[in-house]
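Peer 1: Pasting the sequence and the predicted model now:
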Amino acid sequence: MDESANEGEGDEDREEITVQQRKEIEAIQRAIDEENERVGTAQSRQSTSREEEDEPKLSKGSEKNQSGSSQRGRFIDFAAAKKREVSKKVATKQKKRSTELLRLIDLDFSTPFSLLDLPPVSEYDMYIRKFGTANTKQAYVQCNEDNADRDTQTEDVEMCEKWMQHPAGYNGACGDPNLSQEARNKAASELNFDSQRLTSFLRSASQVMVVLLEEDQAERNSMRKLEPQKDTLSFSDGSLQLNTTLPFLYGRRVSLLHFSQVQRHTMMSVHMPTTKPSAVRLDSSTILCIWNIWEPSRPQKILVYESEVQCCCFSPGKATLVFAGTSVGSVALWDLREPASSHYRLKIGEEEWTFRLPTFSTDAVMPGLGHFSPVTSVEVVPSPVAEGLRPEVPLLASEEESSGLSFQLASLDESGALNFWVVVELPKGNEAGSPTDLGLRPGGKVKLLHSSFLLTAERASPRDAVKTGPLQTLLLKFHPTDSSHFFIGTNMGVVNHGTSHGLKAPPKFYRFREDEVRPVDVSSIHFSPFKPHLFLVGCEDGSIRLHAVSHEQPVAEWMNSTSGEPVVSLQWASTRPTVFCVLDAGSNLHIWDLLKNDSEPVMTERTAADRVTTMAVFGDSGQRNTYSGIALAHESGKIEMQYFSRNFTVSSPAEEDKLESLMTEPF
């Protein structure tokens, strides 16, 4: 049975192989038929086209040859047919395989899990992450806290004895007592002394220490000095009196008082020559004193000039330079940084005083570049560095020297000649003097170079020609925020407006409300420190005008505020926008507060015993201390500092609005 079964299975296998081979032969036959049919169709198309083209040329013999050649051109491509059959078979097997596997492959479900697991970061981990990005490393040290024993060992310090002596009288000013005489001589020969450098250092250091001590003492004693005195005026809470009883100031009248705009505590007083003989042989010279108002016992610097000084000003930064215009037409310059040893010293009584001569004077400049009439004004030309960008804290002397001097100075004389000078600082002074700069003092380092010249004397209209005498220019002021615009007060009651570049700047003149020109002198011009486009004008007939830069006629005018007395000086207050002070020739001091009363002064002080000759307003809105006041110079030469009460010192927001309203409301 087994053999029969095997034979049956073999017969079935052979039958399956025979059926499979038959199918393959049938498939090959079908492929051959399809290929023959395709080739025959293509050849028939080609022969038809050729027959149509060559039909006129062919004969019967040619038709027979064509038929024979077409039979020979047929062929069967068995390789391509076999390849297609095999490819089809492989594709069938792959499809069958994919169908069987697809029944076995199915999606399954798994337990839930989190795609993003971000635990919170502690403050320490965050610090470590940031710490690692700073190009640094962190080290960890294991400390044995339970082991409290510590061992410390120090070596003995080696010490030796030295001695020194100053000032050095000889080469051996220092040494070692334990050295031999030969070693001492060798050490002494190798020493190098620079006494000049040491002296310069001690001088600079002593000046710094003196300034610090003065400021500290002034701060501690300021309130004690401001105690009410018997000569305190009604608007003042206290007063100080400068010591003008010095021998060289005896019998001299004070003609000018001027404060530095940066160092608010620094003041300059100009003492005129005297006819009364004194023990000091300086009677024919003008003396200028530089004061620190917190130290009234003595002036800080004393300047001397051989003729009458009519105007003066400080340098725009730290008050290290002083400029003055004289009655002989010269402009003088003093450098306050020069050592006292290079100037004239005079011992008076038990005290020695230093009198400083000018560092530079324009007396020796070339002809045609200076002034030929008395100089009436000297003003520093404002600049963004000196005004708008100026730091609140003044620079030290060393800082200002390193930054260098870079500003212009303008001087005006009575004939209308306006000269511009450039302040130049030399790198080093020449003790032998300069052969070219004849106006430079030997050893001086600062001088003036002439820059340009303008003639500003021009009458307001042809009708002014009826006035006798020539037109005089008396005052010069620059616009606080635009240095190209200048304003000149004349003896015709008008203020001329011009530009340093020659451009037209309307209005050309600032006059009274009436069109007619009055032959009166403009005695004072002062710009508001809070509103730079507003300025006050005081005249010899006692009239006061408030002008805006953009208007020819005044926005406010007061004709009888001084009862006809000439205005000597007029200045805005330093801490309140609506307060200004007026001094007239009758020794009357008028204080205006436009916020309270815009038609007349709110207070008038009359001094009959010792007449007031000039005044200057001072003050500062500091962070620690806000103060303001007025310095008064009397006919006897006495100078007193009257400090305003609180109602004239502390400002309110409504004051600036009041000034703006004066420009819009009719007066």
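Peer 2: Happy to help now that I have it. Numbers count the residues shown, from 1 in each chain.
Peer 1: make it CA atoms for all contacts and neighbour counts henceforth
Peer 2: Fine.
Peer 1: would R103 count as being in a helix?
Peer 2: Yes: counting by DSSP: H, G, I helix; E, B strand; the rest coil, R103 is found in a helix.
Peer 1: want to compare, so here's the second one:
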Amino acid sequence: MNDLLSALDKENERLLQESRATSGRQRGRYENQRDDDSYRRDDKYNNRNDESDDDQPKVSRSKTLINFMGAKKRAMVSHAGSLIGKRAQDLLQMIELDTAEYDLFDMPPVKEYDLYIRSFGRSDTTQAYVQTNDDDIDREVQTDEIDVRQKWTQHPAEDYIGCGRGDGVKDIEDEEQSQVNKNLDLSRLSKFVQKAGQVISILLDEEKDVTKTDMNENKSNVGVSEGYTKLAQLPILKGRCVLFSQFAPSQPNMLITAYSKPAQEDEGNSITKKGIVCVWNTDDPSYPQRILACESQPTCCCFSPNRTTLAFAGMVDGSICVWDLREQSSMHRSVSYDNREHILRYPTFNTAGVMDVDNHHSPVTTLNPVSNYSINSADSGRNEDTGTGLSFQLISCEEQGVLNFWVVAEITSPDMAGSETDLGLSPGGKVKLIKSSAITLQHPPRYKRVGVSLRATELQLAPTDLNHYYVGTDSGYILHGLRFGTRAFPSSYSTGCDAPMDITTIDFSPFGHPCFLASSSDGFVHLYNVKTETPVMSWSSKIWNTEELQCVRWSRSRPCVFYVLDNNARLYTFDILEGDAMPVKIDTLSSQDRVVHLQFTSDTKSSTQGRLPQMLVSHESGQTEIHTVAKQYRDQQTLECDFLPSYLNRF
């Protein structure tokens, strides 16, 4: 901008000089012309005088002069002026001027006192102020007096109150607040005692001597058992028997059992119409820790994978119930049965209250958390446990061949009035199930009975790779699929028989070996390698003089030992190290009634952690026994863990 203004000033100065030079030249020519005209007039005057003198008459002539040079100069000046005006207009369109305001001089007014001090000087002076009573003005008000109360507090508090009045007087508000604080402290104490009790119980179990036998155990006539204890047959459980059970993976002393409905229902007692699931501590079998009630009949049950904080059960009507075992007893109701009070805990969440499309439509056959129970992860589950028991998935299978995957979610702010959207959530509930996906199973392509609907009997996840699932069906095939992926190989496992039959049980090796056992309704037990679709080895029950098999279970303490239970309460013990042709031992578990269920502890290293491997035997009469596995069948032999892979590779 400065450069532009400087150029404009120079241009104006140049034009001004040219204009002055032009006007100077015109003035000189005008003066010369005026001299010539005056000279001519003098000559005319002289001539006129001469003529007059001679008295000779002469004719006067007028002559007009046109100044073309002046007109040309004026035209040039006008043209130059128009060019300068046009240039000025063009420059004004390009130049924007700003307005700047500033104060050249600013002096605030000076007070008389400051002027006096300035003229008097500041040296050797001291200022002093004196306050008079002139501004002391009294005013009357009509407001109430302020209520003042003295309070004291102490931290840390000596008692459960920790605060009080300074004058020592107690009022009703203080007493009510102290009662609220007392109730809160009692609630905190109850939670602490509950958590501390579980920790102390686990520590006592770990410090328990392995070689020490329980004095309360009964002597057993079963060869695979050193002794047994009985679960209490409570009056509230009269007429019921255990249909399904499972030991907690991380706490082998914790047991969950699902009971059948009583043989005879009492119309006057509503408890007989309810489904019952119990949570036991096997170290104290006199009374269950939790009695869980539901409206339908349970078919299967399980714990949360890390801690026994959640319990799940699948029902006959296709629903799944969840119990939060951390809930206070005050949230549930107490019932009186046979002159004894029992606290029945109803489900925290029930999928029967969700949309019909998200639920099962046939009885739930299997319910498993997606967690690794193998020997390599038995300790890792303890170390990685955060104490919540959440952050896992649940897989359920129904008879119609549909697999549902559920996400266990915890609600941060539960509503004691209940939820208007989650109809399956109980008031104050903190846990619910959210369906994430579903898989519908189909018969294998080589299945000949086209058009027949598939029925699933049991579902198991591979312990070494939870992405693979195996489902037993009524067609004699075991379906193999992937949770994430397109196709699994092999897609199915056959029994070698063309006739359709039920695959009753599937049990994987808990030691991480790539093999599993399966029993079928035709009385066969098959050993499969996960890489081949045909059995590696098969055993027929006809050789043992029996036809129907109840289940097959792999030993949790020895890799080469497994057990087979038939419908006549006979237990067959196989040891591949000693031979694979016949069972090494046959025991009769009961001579009076039928055995309906057999289960082993889930922890493969329980013997090294202060607990001996145990076996649960459920009788149809309602009696439930927990046997301690004999030393011969719980202690591994040398190189036994390496023998089974070599045995599988021989075929």
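Peer 2: Perfect, thanks for sending it. As the structure is a computational prediction, the values presented were derived from the model and not from experiment.
Peer 1: TM-score them against each other, please.
Peer 2: After superposition, the two chains reach a TM-score of 0.69 (TM-score structural alignment, normalised by the length of the second structure), with 485 aligned residues with a C-alpha RMSD of 3.1 Å.
Peer 1: Quick one: the strands in the stretch 201-350 of the second structure, in order.
Peer 2: Secondary structure of the stretch 201-350 of the second structure (DSSP state E, counting those that start in this stretch): strands at 225-230, 242-247, 254-259, 275-281, 290-294, 298-303, 310-315, 320-324, 333-336, 341-345, 349-350.
Peer 1: So which of those is nearest N359 of the second structure?
Peer 2: strand 320-324 (8.5 Å; C-alpha to C-alpha).
Peer 1: Which part of the first structure matches the closest one?
Peer 2: Under TM-score structural alignment, strand 320-324 of the second structure corresponds to residues 331-335 of the first structure.
Peer 1: mean deviation of the matching stretch from the second structure?
Peer 2: Superposed on the second structure, stretch 331-335 of the first structure shows a mean distance to its aligned partners of 1.0 Å (mean C-alpha distance after the TM-score superposition for the first structure).
Peer 1: if we can go back for a sec, would you list the strands of the stretch 201-350 of the second structure in JSON lines and tack on distance to T386 of the second structure?
Peer 2: What follows is those, written out as JSON lines (distance: least, C-alpha to C-alpha, whole Å):
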{"stretch": "strand 225-230", "distance to T386 of the second structure": "33"}
{"stretch": "strand 242-247", "distance to T386 of the second structure": "20"}
{"stretch": "strand 254-259", "distance to T386 of the second structure": "18"}
{"stretch": "strand 275-281", "distance to T386 of the second structure": "22"}
{"stretch": "strand 290-294", "distance to T386 of the second structure": "23"}
{"stretch": "strand 298-303", "distance to T386 of the second structure": "16"}
{"stretch": "strand 310-315", "distance to T386 of the second structure": "14"}
{"stretch": "strand 320-324", "distance to T386 of the second structure": "16"}
{"stretch": "strand 333-336", "distance to T386 of the second structure": "30"}
{"stretch": "strand 341-345", "distance to T386 of the second structure": "25"}
{"stretch": "strand 349-350", "distance to T386 of the second structure": "22"}
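Peer 1: just so I know, which of the ones you listed lies nearest A630 of the second structure?
Peer 2: strand 225-230 (4.8 Å).
Peer 1: Does anything pack onto the closest one? Which helices or strands?
Peer 2: strand 624-629 (3 or more C-alpha pairs under 8 Å, 6 or more residues apart in numbering; DSSP states H and E).
Peer 1: Would you map the helices across the stretch 301-450 of the second structure?
Peer 2: Ranges of helices in the stretch 301-450 of the second structure, per DSSP state H, counting those that start in this stretch, are 378-383.
Peer 1: oh sorry, the question was meant for the second structure
Peer 2: All helices of the second structure, identified by DSSP state H, fall at 2-54, 68-94, 112-120, 172-207, 378-383, 640-649.
Peer 1: Mind putting those into CSV with mean neighbour count and distance to Y633 of the second structure?
Peer 2: Shown next, in CSV, are the helices of the second structure (neighbours: other C-alpha atoms under 10 Å; distance: least, C-alpha to C-alpha, whole Å):
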stretch, mean neighbour count, distance to Y633 of the second structure
helix 2-54, 12, 105
helix 68-94, 12, 104
helix 112-120, 10, 110
helix 172-207, 13, 21
helix 378-383, 15, 20
helix 640-649, 14, 12
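Peer 1: Check the offset of the match of strand 320-324 of the second structure from the chain's centre.
Peer 2: 28 Å (C-alpha atoms, centre = their mean, to the nearest Å).
Peer 1: what does stretch 609-622 of the first structure give?
Peer 2: 32 Å.
Peer 1: which parts of it are buried?
Peer 2: Neighbour-count burial for stretch 609-622 of the first structure flags 611-620 (criterion: 16 or more other C-alpha atoms under 10 Å).
Peer 1: Stretch 456-475 of the first structure now?
Peer 2: 456-457, 459-460, 471-475.
Peer 1: tell me which of these is nearest to T436 of the first structure?
Peer 2: Looking across these and measuring by C-alpha to C-alpha, the closest to T436 of the first structure is T456, at 30.6 Å.
Peer 1: The closest one against D413, yeah?
Peer 2: No: using C-alpha atoms under 8 Å, T456 of the first structure is not in contact with D413, being 10.0 Å away.
Peer 1: Distance to C321 of the second structure for the helices of the second structure - can I get that in CSV?
Peer 2: Listed next are these as CSV, based on distance: least, C-alpha to C-alpha, whole Å:
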stretch, distance to C321 of the second structure
helix 2-54, 87
helix 68-94, 83
helix 112-120, 89
helix 172-207, 24
helix 378-383, 24
helix 640-649, 39
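Peer 1: P249 of the second structure: which of these is closest?
Peer 2: helix 378-383 (7.5 Å).
Peer 1: ok so, going back, I'd like to check what contacts the match of strand 320-324 of the second structure. Which residues are they?
Peer 2: 303, 320-326, 356-363, 375, 411, 444, 446-447 (C-alpha atoms under 8 Å, 6 or more residues apart in numbering).
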